[in-house]
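Got a predicted model here, sequence first, then my questions.
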Amino acid sequence: MQIYKSQKDLTSALEILASQDKKLGAAFEEYGTPPLRKRSGGFPGLAQLLISQQVSTAAASTIHGRFVELIGEVRPENMLALSEAELSGCGISRPKQRYLRILAEAVVSDGLDFKKLDKADNETVYKTLVSMTGIGPWTAECYLLFILRRADMFPAGDLALQHGVRIMYGFDDKPDAERLADFATRWSPHRGAAARLLWSYYNGEQAKKR
C-alpha cells in the first residue's frame, strides 16, 4: 500500500511514468510535478468531497468556503446543529444536505471511525465509503487519492480525467468510466501520479484556449 508522503515521492513516480509513456512524458516536461497539497482528513475532508460532487471546481470552492464560514469548526456535531435554511444559503443542495447529515450521524454514533478507516487497505476504505448513502466511486477514490495519498488510485469517473485522456491520446470520444479505468491499468502502481498529471495537463490545455 504505497503512499505519496512528499513532493519528492510524486516526482519520482512521474519520472517512472514519463520513461514508460511518451505522452505523459511530454506533459510532465511541460507542466512539471503538480503540488501535493495537504488536505484535511476524516469528516472535514469527506464533507468537502461530498460538497464538490457534480459541480465545477470553482463552484465547489465557493460553496465549501461558505460552509466553513457558517459552521466554524467542521465537526459532525456542528453539522447536525445547522438548519436546512442555513445549508441552503451556502448553496448546498437538499440531497447533499441529507448525505452530510447521514455522514455526521455515522461519525457521532461511532458507526464510522476515521482513525481505523484511514489505516485500512484501499479495498476496505473504498467499500466502507461507498456503502454510505450519497458516497459513490468518485468520492471514495478521491478520498483515497487526495486525503490518504494512496499511490495507485484513479477516479475514472472524473470528467476532467476523461477529457484529458481523450485529448492527450487522440480518442474520438470521451471514454466512460469503465473504459478509462481499463486504460489506466497501464500506469499501475502509479495511477495516482498519472491522475494528478492528467488534471494538470487538462487544466493547462483548457487555459491555452482562453
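Cool, the structure landed.

only C-alpha atoms for contact and neighbour calcs from this point on.
Will do.

Figure out the helix or strand that residue 200 lives in.
Secondary structure assignment for residue 200, by DSSP states H and E: helix 191-208.

chain center to that helix, what's the gap?
The chain centre lies 13 Å from the centre of helix 191-208; the measure is C-alpha atoms, centre = their mean, to the nearest Å.

another structure for you, compare them:
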Amino acid sequence: MNAYLDIHYGPEAMRHLIHADRALAPYIEKYGRVSAKRDPDIFAALVSGIISDGITASSAALTESRMMALCGDFSVVNILKSDAVRMRETGLSQIKIATIRDLAENIAAKKLDLSDTLHLDDDEYVAFLAGLKGVSRHAAEMTAIFGEGRLDVFLYGDSVMQQSVMKVHGYTSYSQERYDRLKKLYSPYGTIASLYYFAIAEELPRGGKRKG
C-alpha cells in the first residue's frame, strides 16, 4: 500500500481565509483545522481522480475498492498487467479504462514523466494534467490536491464543491465569474478553501452525480 501523507498548511492559511471571506469564516471557526491525506504516488493519485470523475463519491469509493482488489496498488506495472475486461467489471467505463491504460503505457515507454513538474505553478500544473488525453479538469485538480498536495487549487469542476459554495454564499446558480472571484479571494490557499467546502458538503443532502 502507498504511504499517505498529510496535506500540510499552517494557521496563516486559516487566518487568510477568515479575513478574505466573511461568509466562509463561520465555517472555518466551526470546524477548526481540517485535515486531509494525499497520495505522493502521482500516477496512483491521477488514477483515483479519473475513477471519481463524473460519479458520486460513494460510487467512486466502491469502484476504487474493486479496482484495488483487482490490481493491488495503482502502479504502472499493475495497471498494465490487469485484464481490461475485468477492469470493466469493477464499474469503470471503457473510456476511463482506455485513459488509464494509455497513461500507463506512455509512462512505461518514457513518453510521459509525471514527476517533471516542479517548474510549474499550480494553474500550470492543472493545465498540464488536463491536457493529457482523456484527463478532465476535475481529475487534474483532484490530483493536484490529493496527489501533489499543492495549496492553491480551488476546485471548479466538482458538483459537490459547487453545492457547498452556493449554500455558503446564498447563490441560486454558480458561474465562471463567481468562481474566478472566489479563487482570487482565496489565493494562495485555494486548496484549503476547497477542503472546507468538502467539510461543509458533509452537511448537505446526499445524491446526484459528481460532475467533472
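That came through fine. Model, not experiment: these values are computed from the prediction.

got the buried residues for the helix holding residue 200 of structure 1?
For helix 191-208 of structure 1, the neighbour count (16 or more other C-alpha atoms under 10 Å) marks 191, 192, 193, 194, 195, 196, 197, 198, 199, 200, 201, 202 as buried.

Kindly report the same for stretch 91-110 of structure 1.
Within stretch 91-110 of structure 1, the residues that count as buried by 16+ other C-alpha under 10 Å are 91, 92, 96, 97, 99, 100, 101, 102, 103, 104, 105, 107.

tell me which of those is nearest to residue 114 of structure 1?
Looking at the buried residues of stretch 91-110 of structure 1 and their distance to residue 114 of structure 1, the nearest is residue 107, at 8.1 Å (C-alpha to C-alpha).

can I get the buried residues of stretch 91-110 of structure 1 in a markdown table with distance to residue 16 of structure 1 and secondary structure?
Output for the buried residues of stretch 91-110 of structure 1, formatted as a markdown table (distance: C-alpha to C-alpha, whole Å; DSSP: H, G, I helix; E, B strand; the rest coil):
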| residue | distance to residue 16 of structure 1 | secondary structure |
| --- | --- | --- |
| 91 | 42 | coil |
| 92 | 41 | coil |
| 96 | 39 | helix |
| 97 | 42 | helix |
| 99 | 39 | helix |
| 100 | 39 | helix |
| 101 | 42 | helix |
| 102 | 41 | helix |
| 103 | 38 | helix |
| 104 | 40 | helix |
| 105 | 43 | helix |
| 107 | 39 | helix |
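
Now render those as TSV, adding distance to residue 138 of structure 1.
Output for these, formatted as TSV (distance: C-alpha to C-alpha, whole Å):
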residue	distance to residue 138 of structure 1
91	21
92	18
96	15
97	18
99	15
100	16
101	19
102	18
103	16
104	20
105	22
107	21
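
Specify which member of the residues you listed is nearest to residue 54 of structure 1.
Of these, the one sitting nearest to residue 54 of structure 1 (C-alpha to C-alpha) turns out to be residue 96, at 10.7 Å.

Distance of that closest one relative to residue 170 of structure 1?
Residue 96 of structure 1 sits 36 Å away from residue 170 of structure 1, going by C-alpha to C-alpha, to the nearest Å.

so who does residue 141 of structure 1 touch?
By C-alpha atoms under 8 Å, 6 or more residues apart in numbering, residue 141 of structure 1 lies in contact with 126, 153, 154, 155.

Let me know whether the first one touches residue 139 as I believe.
Put plainly, it is residue 126 of structure 1. No: Residue 126 of structure 1 lies out of contact with residue 139 (C-alpha atoms under 8 Å); the separation is 9.3 Å.

tell me what the helix holding residue 200 of structure 1 is packed against?
Here helix 191-208 of structure 1 touches helix 7-20, helix 22-31, helix 159-169, going by 3 or more C-alpha pairs under 8 Å, 6 or more residues apart in numbering; DSSP states H and E.

Just name the most buried of the ones you listed.
Comparing those by mean neighbour count (mean count of other C-alpha atoms under 10 Å), helix 159-169 ranks first with a mean of 19.
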